[in-house]
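>>> just a sequence and a predicted model for now, questions to come.
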Amino acid sequence: MVESAARKGQKNEQPALLDTELEHLPPELRWREWMGRVEAVIFAASTPVTRETLVRVVGRHCNIELIIDDIRAELAGRPYELVSVAGGWQHRTKKAFGDVIRAATGQGDSSRPLSQSEALVLMCIAYFQPITRGELSSFFGKEVSRDMIGVLRSQDLIASGPRSPQPGAPYTYVTTKAFLSYFGFDTLRDLPDFEALEDAGLLSKEKLLAGDIPVGLPSGEGDDLSG
């Protein structure tokens, strides 16, 4: 059957190109339009928006960092803010309004809080990645169970990394962008410096490697690494 000219025309239609340069606008209005575009894209996204995404909607000579700074300045008195997290930018409600939101909606952070053991295992993965389950078990002097790894994976805090060169080529584990978002980090470089933690007496690498750091909750609470 011969397609109608109308249908052929519809199939051949291309989306209109977005005018990013906006050269017909005076500089101030052009900047305001770029600000609006950037904020709209971030507002509509459910995950942090990267620079690569934002540059698609602004001109070649637009400074994304300055745009973000100006948007943040305008949001200074609002109950939400624009944060740098997981390699991009995201709108987030300010922590000071957490209780208000929970009181009004009965909703809060839907993710289950990490147990002490889970947090310690996650910390080791973050600092020593890529790392195998066997290496994690050696750190703590007891087996880190597959169930424990499964919990962290189910919350998208860790993922499989490259195969280890060890015999059998076991899987290694690495942290994810969701990990960065969970803790409010932009990149892994934002992790507290290990030496600074040691100097502050909050963490000892020697104790960690020797398995001297307690990994369970008080007796009777059943928070064991091996599940």
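Sure thing, it's come through.

>>> from here on, contacts and neighbour counts on C-alpha atoms
Fine.

>>> from V174, how far out is L180?
Distance, L180 to V174, using CA to CA, to the nearest Å: 12 Å.

>>> got the contact list for the residue lying closest to L120 once chain neighbours are set aside?
Computed as CA to CA, 6 or more residues apart in numbering, the closest residue to L120 that is not its neighbour in sequence is V215, at 7.1 Å. If you count contacts by CA atoms under 8 Å, 6 or more residues apart in numbering, V215 has them with Q116, S117, L120, F140, D224, L225.

>>> V215: which element?
Per DSSP states H and E: V215 is located in neither a helix nor a strand.

>>> looking at the protein, which helix is longest?
Ranked by residue count, the top helix of the chain under DSSP state H comes out as helix 27-44.

>>> contacting residues around the residue most central in space within the chain?
Nearest to the mean C-alpha position of the chain, by CA atoms, centre = their mean, lies S181 at 2.7 Å. Going by CA under 8 Å, 6+ apart, S181 touches V85, A86.

>>> go again with 10 Å.
Applying CA atoms under 10 Å, 6 or more residues apart in numbering to S181 gives the contacts T47, P48, S84, V85, A86, G87, G88, Q90, L157, T187.

>>> swap in G134?
K142, E143, V144, S145, P170, Y171, T172.

>>> ditto for P27
Taking CA under 10 Å, 6+ apart, one finds E33 in contact with P27.

>>> A further structure is provided below for comparison with the first:
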Amino acid sequence: MAEPEAAGKTRISRTKDTSERLLDRELADVPPELRWREWMLRVEAVIFAAAEPVGRETLARVVGKDCSIDLLIDDLCAELRDRPYEIVFVAGGWQHRTRSRFAVPIRASQASTRSAAPALSDFEAMVLMAIAYFQPTTRGDLSKIFGKEVSRDTIASLRNANFLASGPRSPTPGAPYTYVTTKHFLSAFGLQTLRDLPDVEALEDAGLLSRKGVQEEVLVAVEGEEE
């Protein structure tokens, strides 16, 4: 089975190399204003077609070597200013997103959307929040946080939603796996990096969060899971 799989990867690699050779990136024979416009359209097409945020290195493959990706993106954002969607920078790359003010009519339409996030239970959401703040963390660590065992099914649900990945082995006895959030987690929650997570102490100081309130929410979520 290994040989056909290797042959398939080789064919894909050759096809990709051929596509890159056939693409005229520099457009040296095209007038400057039309050249810029073509680069804008290429960049927008790549971002629109991609399933995940597109990084700078990927976009650089379809434009001239001296082309400024940032200026192209600025011009695209200006063109989309009056449209119901925009290009945003999340999870280390650019992505097409519907503007938040259109969330209500989209939900009311009940149309199936490409970026529909999997529904999480209250407890799964709490576990995901804990991992985001304390990663890399083990299932045992999570059980201590919540005062009850966090099941493998809960972790599996978050992994299947592509929010979690395995981190380094813990130095504790038994060397259990740790869990970390993924790039998809950042994208789904509109974060550029984990540094964009709200600071717990800052939220408390601003009166937007109470540790007691969080503890009560956790208890309610845990009771709901048990029921």
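Looks like it came in fine. Values in this document were obtained by computation on a predicted structure and should not be read as measured data.

>>> residues shared between the contacts of L180 and V174 of the first structure?
Contacts common to L180 of the first structure and V174, judged by CA under 10 Å, 6+ apart, are A126, L157.

>>> quick one: map T181 of the second structure onto the first structure.
Counting by TM-score structural alignment, T181 of the second structure corresponds to T175 in the first structure.

>>> ugh, wrong one, A51 of the second structure
In the first structure, A51 of the second structure lands on S46 (TM-score structural alignment).

>>> and for R139 of the second structure?
Checking TM-score structural alignment: R139 of the second structure goes with R133.

>>> against E28 of the first structure, how distant is that match?
55 Å.

>>> can you pull out the helices in the first structure?
5-12, 27-44, 51-54, 64-74, 98-105, 116-128, 133-140, 146-154, 177-183, 194-199, 205-210.

>>> so what's D122 of the second structure up against?
L128, E217, V218, V220, A221, V222, G224, E225.

>>> can I get the residues you listed in TSV including distance to D66 of the second structure?
Below are those laid out as TSV (distance: CA to CA, whole Å):
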residue	distance to D66 of the second structure
L128	42
E217	53
V218	52
V220	56
A221	53
V222	55
G224	57
E225	55
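
>>> filter the residues you listed to the buried ones?
The neighbour-count test (16 or more other CA atoms under 10 Å) marks L128, V218, A221, V222 as buried among those.

>>> quick one: the residue nearest to the third one when sequence neighbours are not counted from D141 of the second structure, how far?
The reference is to A221 of the second structure. Spatial nearest neighbour of A221 of the second structure, excluding adjacent residues (CA to CA, 6+ apart): F123 at 5.0 Å. Noted for F123 of the second structure: a distance of 16 Å to D141 of the second structure, by CA to CA.

>>> likewise for R211 of the second structure?
In terms of CA to CA, R211 of the second structure sits 19 Å off from D141 of the second structure.

>>> repeat for A6 of the second structure
Noted for A6 of the second structure: a distance of 40 Å to D141 of the second structure, by CA to CA.

>>> more crowded one of these two?
D141 (17 against 11; other CA atoms under 10 Å).

>>> so who does the equivalent of R153 of the first structure over in the second structure touch?
Aligned by TM-score structural alignment, R153 of the first structure pairs with R159 of the second structure. By CA under 10 Å, 6+ apart, the residues touching R159 of the second structure are D153, A165, S166, Y179, T181, T182.

>>> can I get those residues in CSV with distance to V46 of the second structure?
Formatted as CSV, the contacts of R159 of the second structure follow (distance: CA to CA, whole Å):
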residue, distance to V46 of the second structure
D153, 36
A165, 26
S166, 29
Y179, 31
T181, 25
T182, 22
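
>>> and which of those is nearest K16 of the second structure?
T182 (26.4 Å; CA to CA).

>>> run through the residues that contact that closest one.
A91, A132, R159, N162, F163, L164, A165, S166, A188.

>>> please name the nearest non-neighbouring residue to the fourth one.
What sits nearest to N162 of the second structure in space, not counting adjacent residues and going by CA to CA, 6+ apart, is H184, at 6.4 Å.
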